[in-house]
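**Q** Model the following, please.
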Amino acid sequence: MSKNPIIYLLYTGWRYAEKYRPLFLCYLVMYAASQAIMLAEPFVIGQVINCVQISATKNFADHQQLEHDILFYLFIYFLTQVGFWIFHGPARLIERFVAFHIKVNYKSSMFRKITELPMQWHREHHSGESIDKINRASIALTEFFDNTFEVAYMLFRLVGAQIVLMCFMPVAGAVSFTIAATSVGIIFWFDRLLYNNYKELNKFDNTTASAIHDYITNIVTVITLRLEQRVLPEVLRRLNAPLNLFKHNNNLVEIKWCLTTVTIGVMVVVVLGWYAHDTLSTGKVLLAGTFFTLFEYLRRIGDSFYNFAWLYGSVTRQAADVQSAETLEAAHAERAETPEKFDLPKDWSSVEICDLDFIYEDEKHRSHHLTEIDVFLERGKAIAFVGESGSGKSTLLSLIRGVQYTDNAKLKRDGVELKGALKCLHGCTTLMPQDPEIFADTIRFNITFGVEADEKDVQEAIRLARFDNVLARLPAGLETNIAEKGINLSGGEKQRLALARGIFFAQDSEIVLLDEPTSSVDQQNEHIIYENLLKTFKQKCIISAVHKLHLLDMFDYIYVFDDGRIVEHGNLQTLLNKNGRLAELWNRVDSERAATMDEVSC
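**A** Here you go, the predicted model:
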């Protein structure tokens, strides 16, 4: 793609205009027509002045003819103004309509691409930076296409005035063209330097945005640890980091403006001086109207260059903003090189995950691994994953859902290996995580994510998650905004709200994964919630990471994890009778419970 920022932005807008591309071309043609009409304006006014001057040399002998000529040209002038708005007004309305849809298409496309990127990419890239890039790019595109007429008029005036001069005064046209080309070269050279600097400034802004995003989203930590004054210097350091580059950019901008102004001044002086000398040296009369017309066309060329220098700088900045978001598109394009989709057969009743191996490093640089994992999944069965923290339960659930990915795994149905392996499970699986993500919005939005929903389905999800008693005490029910003052949910209540959301969206899933989503819920409510889930989803395959062993008698089959391996599996009674790893965990829990009871009795 061209490095010219105007061409780059036009190309980008063309991509996202989609079905509105004919309207895009339409309003550009209308702008060209409006400027073609306005090209007559200097000539018309010049003719009025010439009429007065010629009549004055004749001592205004024919007043009626002079009045007729003046009124005629003034009427033509009036028609140019009306003609201009006949094209300009509708074109502006169409332009803003197209700009709106370009913004909508761009933002929706970027949102889709971001959500399709794997979890590992999100772990390695700061959300604050990604948000800042998308917002900057969206604003830049909107500003450019809201005001395309400025770029169009600048080009049409420049080219139109140049054509008029070349047709009626070839020498003046040649001189102005030569100097104009010099000005363009100066502007391009400076803006190429500025473009690279703008990209660097954007990087500084991205790092600042990520810091501010972190501090604000974790404001409770900042306040409770009294970090307000400690984090401010870091924010200021990031804000001031680009100061030297910022000052250097300002120097370049002012030098560019100075050289542009001087070049345009040279053009006006040389052309008008030549015209005056050529006219007077041949004994001709120097008509004021013609002199004014020539000056006005030169002024338009000059103004076009002033506008060009100003607009090109702004457009360069806008192009840099849009291009900064291309890293997100590139990441998506790299991932989307193999877009083949895999699904489970519709009539599946059981599948087996075989020979799964996986190693990864988390955000704290701790290594995790799964080795030689074999798990049998059956529709209508409830499966429990048991083990201490870090044993691999959550990692396997994330692989089944597709939050993480490994090539080292097989998926078999009736002994036949399925192409795509774990990818076959991604499209029919819902994962309910342990850590609830609660949004500063209404209870309804936190459950439905703004998706249109049947009220009965929403209420049923709330009931199953045991959130109904919490909802009853909220002032506005489902429309209660969590961000409002006085609305405080405990950790367990937040988990139940997030669980209601998971239940609501799991209705069309064939495999439901539970990664200890009730870890902060009291034991009584937790037991009822699991009973509700197992009853409601009895036709699905349910897999749950279980830390509280009192829930295990509700599951059909248990896999026991230890250090990334499955060390035993079977039903609860069989495993307890084996006196293996599960029995060890079970006895430990019993001992801890007994010790607690002794302390209470004392």
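**Q** can we go C-alpha only for contacts and neighbour counts from here?
**A** Noted.
**Q** And the contacts of stretch 158-176?
**A** 36, 39, 177, 267, 271, 274-275, 294, 297-298, 300-301, 304-305 (Cα atoms under 8 Å, 6 or more residues apart in numbering).
**Q** Among these, name the ones in helices.
**A** Judged by DSSP state H, helices contain the following of the contacts of stretch 158-176: 36, 177, 267, 271, 274-275, 294, 297-298, 300-301, 304-305.
**Q** Rebuild these as CSV, extending it with distance to residue 327.
**A** Listed next are those as CSV, based on distance: Cα to Cα, whole Å:
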residue, distance to residue 327
36, 41
177, 40
267, 43
271, 48
274, 53
275, 54
294, 49
297, 44
298, 43
300, 40
301, 39
304, 34
305, 33
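**Q** Could you also give me the structure for this next sequence, so I can compare it with the first?
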Amino acid sequence: MPDEEDDIFSDEREDIEKPMSRLLGKYARRYPKPVCIALAANMVSPLLGLAPAWLLALAIDGLFTESTPYRLPLVPVEMLPETTPGKMLLTVGLFVSVYLLTTILTWLGSWGWAVFAENVQHDLRTDVYDKMQGLGMEFYSDRQTGELMSVLSSDVNRLEGFLNGWLGQLLNILVQVVGISAIMLGTNWQLALVALLPAPLLTLVSYFFVKKVRPMYREARGTFGDLASRLENNLSGIQVVKSFTNEPFESTRVEGASQKHMDARWGARRWGIRFGPLLTLINGLGFALVFLVGGWWVLFGPPLEMFSGTVTVGTVVMFLQYTRQIQGPMTQAGQLLNNFERVKASAERVFVLFDYPVSIPEDPDANELTDVDGTVEFDDVSFSYPDGEEALTDVSFTVDAGETVGLVGPTGSGKSTLMKLLLRFYDVSEGEVAVDGIDVRDVTLRSLRASIGYVSQEPFLFTGTIRENIAYGLNVTDDEIQSATERANAHGFITDLEDGYDTEVGQRGDRLSGGQRQRIAIARVLLRDPEILILDEATSHVDNETEVLIQQSLNELTADRTTFSIAHRLSTVREADRILVLEDGEIVERGPHEELLSTNGLYANLWRVQVGELGSLPETFLEEAAARDRA
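**A** Below you'll find the predicted structure:
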């Protein structure tokens, strides 16, 4: 398990380049219509938003002070009203038209981005989940469920804020800033330079802010993953927490994880709190400066020798309006930068998963494994886990179709690893695993695993009904389900339940006993009718009476199938056609039960432990067992 102090994605995130560009490049092309509508609306709408200030200046100079003629660009003079009331009504009509069109365009932009954001968020979540399903088991051994859940939920949800109009808002800001700058420079470039004087300072402050908060938001996302993992672990193990009366201890640990997350978030928010007011102050000083220079110019003439010409009251009012109007985009730009850094940290985590290498690649030319007979061969197989731990060395054996093979040995001897290689959860380091003479690496993963049934010692049931768990992933009839449960010795207890097959099993099947869960798992495998079967300690956690029922179910299940039975309880494999005894990743003994007992080797000693004949155990066996336990 990774250190809870660390963000498990921290190293990989450093290698993710331009995550936001990748996000848009990957998904924007899927929804061109709403994106194009939204972009067009975000370009035209801010341009219309510049009109009211210009119309106000036109009305002041042309109607109230009459310092300049009342004129409209591209409109012939003879088409304008001749009377002052007519010109006033025309100006009001233009105001209303501008605001009406702006409202419609704003709605179109919001609609387009909302459609885009919701669809991309859905696609992104399902794509990330599909990628996670395709990753090898070593990925999950190094990751905590809560951390992965935080990517699928919190990080993907956070991206919705970026997708839902962030680009449109940025475009809106750029259009407003460029449009306002162009109008002011075209009207009076000297006063425009005064009005635009705060812009370089705003840019410098924004750059400093982004540089400061970027690592803080990365840290905040990492601490959230730690918190989610802690909560997921505690809630999953709530029975252990309660049985050990460790509620205060776990509360302290959750409080500590939450405190670290809060501290990380507060570090970034503290700078955000400073950033917004600072932008407001800079823009306010810019407004005051325009009022001072423009007002002085109107009342007393050019305030400095470098200025020349005249300025009307309407022009000063328009510049003040634009100065106030540009303050919004500038402040909004700061907030967008703030949000961008937060979202970027989430996007990096998402793309870490997208870029994570698939450790069990499927050959593009892989064939379907069909008409499986069930012969399995391990040929000189050696295997080491990704962390370097050597698990198997030069293992070779062949299992004929329909044969039952027991796999026994001390804990860590390699029994489960053999079956993981057969299922191709991992690939061999050396040698070959073959089914019906075909290397498992040369067939599709789906067809390989579809031909293998797996019953574990702790069967996993999904939240839902008994019926849904038995039929898991298959479109089958109730009669087929009942047939499977009858063969699995499960139909009786199911019908005794109040809701029968529609009984909710609870999280992980917690509403059922271990034996009931096990028989449902057996029925689930029977329904799929695999040619090869793996039984992993299938009766290790049940009482003797339930073991008899399950063993009857297993006899039905293993009939005419190639079966591998991993067992610590040796009584479950004494009737196997052959038993393979593993120790330290090697097969040290093989043969049927009685033959192995007669050799007086490891299997015989394990059997003595099972039947309670501890006094006849050699001292070397106990010493070796203690050494293995320490290792």
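**Q** Of the ones in helices among the contacts of stretch 158-176 of structure 1, which pair is most distant in space?
**A** Spatially, the most separated pair among these is 36 and 274, at 26.9 Å (Cα to Cα).
**Q** Compare neighbour counts for the two and give me the winner.
**A** residue 36 (18 against 14; other Cα atoms under 10 Å).
**Q** In contact with the alignment partner in structure 2 of the more buried one: list those residues for me.
**A** Under the alignment (TM-score structural alignment), residue 36 of structure 1 pairs with residue 47 in structure 2. Residues counted as contacts of residue 47 of structure 2 (Cα under 8 Å, 6+ apart) are 175-176, 179.
**Q** same thing but 6 Å
**A** Residue 47 of structure 2 is in contact with no residue at all, counting by Cα atoms under 6 Å, 6 or more residues apart in numbering.
**Q** Mean per-residue distance, the helix or strand where residue 190 of structure 1 lies versus structure 2.
**A** Following DSSP states H and E, one finds residue 190 of structure 1 within helix 170-217. Superposed on structure 2, helix 170-217 of structure 1 shows a mean distance of 2.0 Å to its aligned residues (mean Cα distance after the TM-score superposition for structure 1).
**Q** Repeat that for stretch 304-317 of structure 1.
**A** Counting by mean Cα distance after the TM-score superposition for structure 1, stretch 304-317 of structure 1 comes out at 1.4 Å.
**Q** still on that earlier bit, the ones in helices among the contacts of stretch 158-176 of structure 1, buried ones only, as a ChimeraX selection?
**A** The following ChimeraX line selects those of these that are buried, judged by 16 or more other Cα atoms under 10 Å:
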select :36,177,267,271,275,294,297,298,300,301,304,305
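**Q** quick one: what's aligned to residue 511 of structure 2 in structure 1?
**A** Using TM-score structural alignment, residue 511 of structure 2 pairs with residue 488 in structure 1.
**Q** how much space between its match and residue 482 of structure 1?
**A** According to Cα to Cα, to the nearest Å, residue 488 of structure 1 and residue 482 of structure 1 sit 7 Å apart.
**Q** what does residue 499 of structure 1 give?
**A** 16 Å.
**Q** now do residue 454 of structure 1
**A** Residue 454 of structure 1 is 22 Å from residue 482 of structure 1, by Cα to Cα.
**Q** Name the residue in the two with the higher neighbour count.
**A** Neighbour count, other Cα under 10 Å: between residue 454 of structure 1 and residue 482, residue 482 has more, with 18 against 8.
**Q** which stretches of the stretch 301-450 of structure 1 form strands?
**A** Using DSSP state E, counting those that start in this stretch, the strands of the stretch 301-450 of structure 1 run over 350-361, 367-378, 382-386, 410-413, 416-417, 429-432.
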